[in-house]
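Colleague: Predicted model and sequence below, questions to follow.
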Amino acid sequence: MAQLWGGRFTGSINELAWNFNASITFDKRFLEVDVKGSKAHAKMLAKQGIINDEEMTSIVEGLDSILEDVKIGKLEITTKYEDIHSFLEANLIERIGDAGKKVHTGRSRNDQVALDMRLYARDEVEHVTGLLTDILKVLNGIMGENLETYMPGFTHLQKAQPVTLAHHLGAYFEMFKRDLLRMKDIYKRMNYCPLGAGALAGTTYPLDREYTAMLLGFEGPTLNSMDSVADRDYLIEFMSALSTVMMHLSRFSEEIIIWNSNEYRFVTIDDAYSTGSSIMPQKKNPDIAELVRGKTGRVYGDLMTLLTTMKGIPLAYNKDMQEDKEAFFDAVDNTSNCLILFTQMLSTLQFNKENMKRSAMLGFTNATDAADYLVKKGMPFRDAHSVIGKLVLYCIDKNCAIDDLGIEELKSFSELFDNDIYEEISLETCVNKRLTIGAPSLKCMSEIVKLNYEFINSLV
């Protein structure tokens, strides 16, 4: 058992307790960021004259060699070590001797792991931001191609008013845009360096925390050493944002599942993102969308795990906080994988435009416009509402759209109907006369697609 402590102890730790306490099986992910942080720490120690330049060079080269050997499979990270920090330090000492024993000068595992988590989380924020950019690009591309693809808009899952596919998908563009902006905000708040906080009260060594922060690309050092090692707010904020991303993906998945059903047939999912049934040969199941929907609950659970862990912890560091890692890794892994697969699935979807348009017509999404037509002809709205309600009931019995009725049939409900009714209640007219900002008309949505394109380009 390789550990960074032991002088205080006369007996050995119970093997089960050792395994229960150890984190090497999951914090080995920190190898690269732990090397990065340790190199910066060594450079700062040399700058401050705490170690000499020769020792610093030896430490940096030793750390690089360990990282390279792990990457090529020459060196294995095993459960012989308590955590990634003890693995790295033990192997460094083995390679470079006494100089390796100085790398931990002025540092505690508490601020070391706090640094590793910030560096790792910061990288993951940038990674998720990139994945959100990808889905925004795909969405805006589909929107631009479907400015005049008519479909029903829904409330209560009932067909309500006609919109376009561009308008419907534009709602998801706004959701993922907010998710991306949240990532940028989170990055700014987490981008402060805890290294140098020590166990909780700083150190007597003359560290230059501003220099260390600069080397690692932080805005500056954290300003309270106790908070530095006890803070996991940035993880909670990030995981909360990941939960919101998953909620948006889940809502989108639900709609794709519905649209893919035999009753709707709005979309056809590519075979690469579907599976069949072991017993029913006709089945083509939307498994990726269903799994995204299912994994949303898992990411929510990861967030609740960390919130519950942190709620009763006094200052400063407590071992409970080791539980942050597995929940965080799980949340970020699942969200990233879901974003990647969902974006790929979305980019290969086939939209059945005629089915969408016919559904909007048979769903009487132009009924409100028909009532408005009668109001313009002089009929009170409440009377017009009643007339159109009866007209819809008549069409349901005949299994046809309002547009399918002849003028004489329409006049049997009101003499105010004239031949101009057909133009007035066409899906094109119903959509394109809605010209307020955010509405589905061709004019409005063309401008939105252009603005979306500019937003995406601004991210580069």
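Modeller: Everything's here; your move.
Colleague: Please make it C-alpha for all contacts and neighbour counts, starting now.
Modeller: Fine.
Colleague: Tell me, how many residues neighbour residue 250?
Modeller: 22 (other C-alpha atoms under 10 Å).
Colleague: Nearest spatial neighbour of it, chain-adjacent residues omitted?
Modeller: With C-alpha to C-alpha, 6 or more residues apart in numbering as the criterion, residue 250 has its nearest non-adjacent residue at 4.4 Å, and that residue is residue 293.
Colleague: Can you list the buried residues in the one helix or strand that neighbour maps to?
Modeller: Here residue 293, judged by DSSP states H and E, is contained in helix 287-310. Using 16 or more other C-alpha atoms under 10 Å as the test for burial, helix 287-310 gives 288-289, 292-293, 295-296, 298-307, 310.
Colleague: which residues sit against stretch 2-13?
Modeller: For stretch 2-13, the external contacting residues (C-alpha atoms under 8 Å, 6 or more residues apart in numbering) are 80, 81, 82, 86, 87, 90.
Colleague: Ok, stretch 350-358 next?
Modeller: The contact list for stretch 350-358 (C-alpha under 8 Å, 6+ apart) reads 149, 150, 151, 152, 264, 265, 266, 267, 268, 269, 270.
Colleague: hmm, try it at 10 Å
Modeller: With contacts defined as C-alpha atoms under 10 Å, 6 or more residues apart in numbering, stretch 350-358 is touched by 142, 146, 148-152, 162-165, 259-260, 264-270, 359-361, 363-364, 401, 427.
Colleague: One more to weigh against that first structure:
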Amino acid sequence: MSDLLWQKDGVRVDAQIMAFLAGSDVLLDRELLPYDIEASKAHAEGLGRIGLLSAQETADLLRELDVLAADVADGRFVLDDRYEDGHSAIEARLTERLGDTGRKIHTGRSRNDQVLVASRLWLKNRLQQVHAICRDIAAVCLARADSDPALPMPGYTHLQRAMVSSTAMWQAGYAEAFIDNALRARQALDWIDANPLGTAAGYGVSLPLDREHTTQALGFARVQLNPIYAQLSRGKFEIAAIDALGAAMLDLRRLAWDLSLFTTGEFGFVGLPAEYTTGSSLMPNKRNPDVVELLRASYAPVAAARSEIEHLLSLPSGYHRDLQYSKGSLIHAFGHGLAALALVPPLLARMEWRADKMRAAIDDGMYATDRAIELAGQGLPFREAYKQAAEQPLPQHGADPEASLAARVSPGAAAALGLEMLKSRLSDL
């Protein structure tokens, strides 16, 4: 490991203790390193603007940071256990290339605001990805609801057959869910879009740092002003971002549950693309919906990450090393969640509805609510209509699922899906 940024003369570094302190930081910081480099460029520019770096020193630092960013992107520089973390790797590289000029990069900042700003930039990027994928899922659902035949299918409550529904209504329901999830991601992004760079170790520094410049250079909407609050927000902002991801994962879990049921032999409503299934190692007759089942399970690591970070925040104000453990939880949650969500648009676009199976599952009892509403519309008190429909469930149109769907005219129901309204909401995102 290279020289430690905080090393003091005469203090022995114990390898076992250092391994515990570093943990998996070097591996995790590979995710954050491009953002740490980006923030270092803004910081160098800021130091130049207040006269702590000469124009030449600033230009040299910016050039070498660009070279390092390119080397990281191309795989020529890989963060490894030569370094304590990504921050020390950046400073070591700049010092190797520029000598004392490289050592000036840390003036007026701390590893505390370095990790805050790098993780904040990383989070903004990941929330933008959540927003984009949720929009994609909603768009696929709306396209199929609009263009496919609106096939009758059973609607369920308590996993019991309840009323006649349609594939278009099912797809429109998930479209609206993921429109809301995209909105939730955008709102979380707006909330955390604050620049902590320049708050140092949580108490500011004796320099007139140009924080407005770094805020604009890094694309933040505002300065996170108070250094103490910058530290208080660590974990809090991460939880807000995970909550936005979690909202999408909750809907994904329910969608995957639907598909898990609909693909069983007992239902048979849906056929999955072949690559979304796997075979059994023992039973030659089996094709298993393993991808759907793992999509169903994918909320778990996101929820676990939220819980772990929440438990870490049982702390007083100021920075505490406990917060190091929030990094792994956050990166794992978004890595897993985004990978799962990315599989959904092609799955929904290519799955096949089996009209004959769905129609065969619609029994006479599923028209009873239509009959009760029909009788109430003729002036019968609803409770009397309810009793009569329980005994004679078929409405005037008989056991006709298309007629049942056509009569469902309340806004959002099968005959009034409001797809144009949903498309407008989606386009506004």
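Modeller: Received it, and whenever you're ready, just let me know what you need. Nothing here was measured: the structure is a model prediction, and the numbers come from that model.
Colleague: how deep is residue 156 of structure 2 tucked in, by neighbour count?
Modeller: 13.
Colleague: where does it land in three-state SS?
Modeller: When classified by DSSP: H, G, I helix; E, B strand; the rest coil, residue 156 of structure 2 comes out as strand.
Colleague: What's it aligned with over in structure 1?
Modeller: In structure 1, residue 156 of structure 2 lines up with residue 154, judged by TM-score structural alignment.
Colleague: So that match versus residue 146 of structure 1, what's the distance?
Modeller: Distance, residue 154 of structure 1 to residue 146 of structure 1, by C-alpha to C-alpha, to the nearest Å: 18 Å.
Colleague: quick one: what's aligned to residue 426 of structure 1 in structure 2?
Modeller: By TM-score structural alignment, residue 426 of structure 1 lines up with residue 400.
Colleague: no, scratch that, I was asking about residue 282 of structure 1
Modeller: Residue 282 of structure 1 maps onto residue 285 in structure 2, by TM-score structural alignment.
Colleague: Now do the contacts for that match.
Modeller: Contacts of residue 285 of structure 2 (C-alpha under 10 Å, 6+ apart): residue 279.
Colleague: Residue 196 of structure 1 maps to what in structure 2?
Modeller: By TM-score structural alignment, residue 196 of structure 1 lines up with residue 198 in structure 2.
Colleague: What count of nearby residues applies to its match?
Modeller: Number of residues near residue 198 of structure 2 (other C-alpha under 10 Å) recorded here: 33.
Colleague: hang on, the earlier thing: distance-wise, check the match of residue 426 of structure 1 relative to residue 151 of structure 2.
Modeller: Residue 400 of structure 2 is 12 Å from residue 151 of structure 2, by C-alpha to C-alpha.
Colleague: Which of these two has more residues huddled nearby?
Modeller: Neighbour count, other C-alpha under 10 Å: between residue 400 of structure 2 and residue 151, residue 151 has more, with 20 against 17.
Colleague: was I right about the more buried one contacting residue 362?
Modeller: No: judged on C-alpha atoms under 10 Å, residue 151 of structure 2 makes no contact with residue 362 at a distance of 11.8 Å.
Colleague: Quick one: map residue 35 of structure 2 onto structure 1.
Modeller: Aligned partner of residue 35 of structure 2 by TM-score structural alignment: residue 33.
Colleague: so what's in contact with residue 151 and residue 362 of structure 2 at the same time?
Modeller: Common neighbours of residue 151 of structure 2 and residue 362 (C-alpha under 10 Å, 6+ apart) are 165, 401.
Colleague: quick one: secondary structure of residue 417 of structure 2?
Modeller: What three-state DSSP gives for residue 417 of structure 2 is coil.
Colleague: State the distance from it to residue 146 of structure 2.
Modeller: 10 Å.
Colleague: So for the two, which residues contact both of them?
Modeller: By C-alpha under 10 Å, 6+ apart, residue 417 of structure 2 and residue 146 have these common neighbours: 168, 172.
Colleague: Where does the longest helix along structure 1 end up in structure 2?
Modeller: As assigned by DSSP state H, the longest helix anywhere in structure 1 is helix 109-145. Aligning helix 109-145 of structure 1 against structure 2 (TM-score structural alignment) gives residues 111-147.
Colleague: Tell me which of residue 417 and residue 146 of structure 2 has more neighbours.
Modeller: Set side by side, residue 417 of structure 2 and residue 146 show more neighbours around residue 417, with 20 against 16, by other C-alpha under 10 Å.
Colleague: In this structure the more buried one contacts residue 167, no?
Modeller: No: if you go by C-alpha under 10 Å, residue 417 of structure 2 and residue 167 don't touch, sitting 11.4 Å apart.
Colleague: Tell me the residues that contact both of the two, please.
Modeller: 145, 173.
Colleague: residue contacts, the aligned residue in structure 2 for residue 15 of structure 1?
Modeller: Aligned by TM-score structural alignment, residue 15 of structure 1 pairs with residue 15 of structure 2. For residue 15 of structure 2, the contacting residues are 1, 21, by C-alpha under 10 Å, 6+ apart.
Colleague: how close does residue 15 of structure 2 sit to residue 1 of structure 2?
Modeller: The value you get for residue 15 of structure 2 to residue 1 of structure 2, if C-alpha to C-alpha is used, is 10 Å.
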